[in-house]
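1. I would like the atomic coordinates for the input below:
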Amino acid sequence: MITTDFVAGSPCWLDLGAPDVPAAAAFYSRVLGWEYEPMGGGEDMDQEMDEDMEGGMFRKDGKVVAGLGRLTEEGARPAWMIYYSVTDADATTRAVERAGGTVRVAPRDLGEWGRMAQYSDPLGGQFAVWQPGTTKGAELVDETGSLSWTELYTTDVAAAKRFYGDVLGWWFSDMELPGGGGTYSLVTPAGLPEKRMHGGLMELPAEHLSLAGGRPYWHPVFHVDDCDAAVARVTGNGGSVQMGPEDAEGVGRLAVCLDPSNADFVLLTPSGD
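-> Below is the predicted model:
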């Protein structure tokens, strides 16, 4: 489960890079019941951060759940970026480089709120880290309409385990998927019990990763009360469904979805809901 104590190595934030901010804000508001709060660059943010600063925050029941910004990176695809909490972004950057990853955005301060950096793992999966200042992360997680899990689709789970274990200190445990669906590797922050598992790794051939041109990619899983009803809202508002809705034994009912700009995410109604 994901919690808001945000221990080192746990998911703490996510934001969406979208080509059309108003359209993305409207879509997720209708699908997940979020309220969108636009914001502009403040005086305490550096000039580079102020440029092209179109975006804001999503809230659920008044609590911040995610961010939204205009996609400005040339050649980048619309996608959710997941941030993991670290105590020292500079030390993490050095660990990424030692482990064969790439620094996409070098560590930088975002005012008093914290310090961030973005990377690619050795196979191309993109992720980010957050060294908290006054802001620790999202205010609502593991509840209806919020982040409840993170997932990496990769072409090489063994390599991903080595990299993320070295960089973020994760522990892994494997489970066999029903019906011969392969092995799913569960992720837990170092030193915590398995009940604090926050994500998983799934190995897929490159031809099944067409969204990212055959490269691995992370995506968020959002908790919803009724997966089928949420999927209907996705398709009714210009999104599409890659898989599901279907039942996953011991997990719940889920669907892999795309928003209108093809950013991917998963909707999950956990077992027992």
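2. can we go C-alpha only for contacts and neighbour counts from here?
-> Fine.
3. which elements pack onto the helix or strand harbouring residue 105?
-> Using DSSP states H and E, residue 105 sits within strand 102-110. Counting contacts by 3 or more CA pairs under 8 Å, 6 or more residues apart in numbering; DSSP states H and E, strand 102-110 packs against helix 89-98, strand 114-120.
4. which one of these lies closest to residue 241?
-> Smallest distance to residue 241 across these (CA to CA): 26.4 Å, for strand 114-120.
5. ok, then the element right after the closest one?
-> strand 126-132.
6. that next one versus strand 114-120: what angle between them?
-> 160 degrees (axes from the mean of the first three to the mean of the last three CA atoms, to 10 degrees).
7. strand 126-132 versus strand 102-110: what angle between them?
-> Strand 126-132 runs at 30 degrees relative to strand 102-110, counting by the same axes, to 10 degrees.
8. by how many degrees do the strand holding residue 105 and helix 89-98 diverge?
-> Counting by the same axes, to 10 degrees, strand 102-110 lies at 180 degrees to helix 89-98.
9. compare with the first, here's sequence two:
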Amino acid sequence: MTTFTEHKQGTFSWIELATKDAAQAKKFYGELFGWSFEDMPAGPDLIYSMCNIGGKHVGALYQMGAEMAKEVPPHWDSYVTVNDVDATTKKVAPAGGKVVKEPFDVLDVGRMSVVQDPTGATLCLWQAKKHIGASIKDDPGTLCWNEVYTSNVDRAGKFYSEVLGWKLDPVDMGPMGVYTLFKAPGVEDSVGGMMGITKDMGDVPSHWCAYIATNDVDASAKKATDLGGTIMVPPTDIPNIGRFSIVSDPGGAMFALYKNMH
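-> Next comes the predicted model:
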């Protein structure tokens, strides 16, 4: 079990589902990944549900209010830990991005902002206080990777480099095209990846996708459909790296299933 007591600057630390039907989402993810849920009141008419494995936090979900649900489809948000969310957020506009929500305190657990890169992909920035984010990563049923699909890899890459200090490591994947790995200063492993949106993907907006680890991608993808989800990208091998599938839950929020080859 890969447990964490802190997350380093520039690394992904949390995922959060905004859904139109929390009960439906709990049933789907509970059966798919074995998650249990801990409901926490988080304001008027808002219940914030921690998603747990073995009593440890792996993510969260909440049901959107009526106004938000009219404007925003169900989705998974990805969070990156930063040491100073105010200073990092100030870099967003000069780098060509947009601040969706200025930094604000989340009770006494942390401080955050919501930003968009120049191509429209949304990302949350998190400065931890009492809540570091996920206590477990990289194990089955937990976050193992985050990847941005973008309409312009050059603009997006420059943005993340300027705002988060990530170094770009392009890798030629042959028929799959060029895949860019993000490297954070002082962190040995790559922290995330970037792919250009291709014509065969259709009219897909730029977005971040959370990858959740599983012992068997094919079995998990089938189970997702049995539970009312939809396979968007069927189980596919990434040569010498792993196997993945992109699915959407019954509410339409997309995420990826992944198993490392090594």
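10. could I get the TM-score for this pair?
-> The pair, once superposed, lands on a TM-score of 0.93 when counted by TM-score structural alignment, normalised by the length of the second structure; 257 aligned residues with a CA RMSD of 1.6 Å.
11. picking that back up, give me whichever of the helices and strands packed on strand 102-110 of the first structure is most buried.
-> strand 114-120 (a mean of 20; mean count of other CA atoms under 10 Å).
12. just tell me the aligned range of it in the second structure.
-> Aligned using TM-score structural alignment, strand 114-120 of the first structure spans residues 110-116 in the second structure.
13. separation between residue 169 of the first structure and residue 198 of the first structure?
-> Distance, residue 169 of the first structure to residue 198 of the first structure, using CA to CA, to the nearest Å: 13 Å.
14. which neighbours do the two have in common?
-> residue 189 (CA atoms under 8 Å, 6 or more residues apart in numbering).
15. ok, these two, which is more surrounded?
-> residue 198 (22 against 17; other CA atoms under 10 Å).
16. isn't that one up against residue 150?
-> Yes - using CA atoms under 8 Å, residue 198 of the first structure makes contact with residue 150 at a distance of 6.4 Å.
17. before we move on, back to that, average offset between the strand holding residue 105 of the first structure and the second structure?
-> Here the mean offset of strand 102-110 of the first structure against the second structure after fitting is 1.0 Å, by mean CA distance after the TM-score superposition for the first structure.
18. and residue 68 of the second structure, how close does it get to residue 196 of the second structure?
-> 28 Å.
19. of those two, which one has the most company?
-> Taking neighbours as other CA under 10 Å, residue 68 of the second structure and residue 196 compare with residue 196 leading, 18 against 13.
20. ok, that one touching residue 156?
-> No - judged on CA under 8 Å, residue 196 of the second structure makes no contact with residue 156 at a distance of 9.7 Å.
21. for these two, list the residues in contact with both.
-> residue 150.
22. the helices in the stretch 151-262 of the second structure, which residues?
-> 153-164, 217-226 (DSSP state H, counting those that start in this stretch).
23. shared neighbours, residue 198 and residue 150 of the first structure?
-> residue 11.
24. aligned counterpart of residue 211 of the second structure in the first structure, please.
-> In the first structure, residue 211 of the second structure lands on residue 221 (TM-score structural alignment).
25. identify the residues contacting the closest residue to that match other than its chain neighbours.
-> In this structure, residue 221 of the first structure finds its nearest non-sequential neighbour in residue 266, 4.5 Å apart by CA to CA, 6 or more residues apart in numbering. By CA under 8 Å, 6+ apart, the contact set of residue 266 of the first structure is 219, 220, 221, 222, 254, 255, 256, 257.
26. relative to residue 227 of the first structure, how far out is the residue mapped onto residue 246 of the second structure from the first structure?
-> The alignment partner of residue 246 of the second structure in the first structure, by TM-score structural alignment, is residue 256. Residue 256 of the first structure sits at a distance of 10 Å from residue 227 of the first structure (criterion: CA to CA).
27. also residue 100 of the first structure?
-> For residue 100 of the first structure, the distance to residue 227 of the first structure - CA to CA - is 38 Å.
28. who has more neighbours out of the two?
-> Set residue 100 of the first structure next to residue 227 and count neighbours by other CA under 10 Å: residue 227 wins out with 22 against 13.
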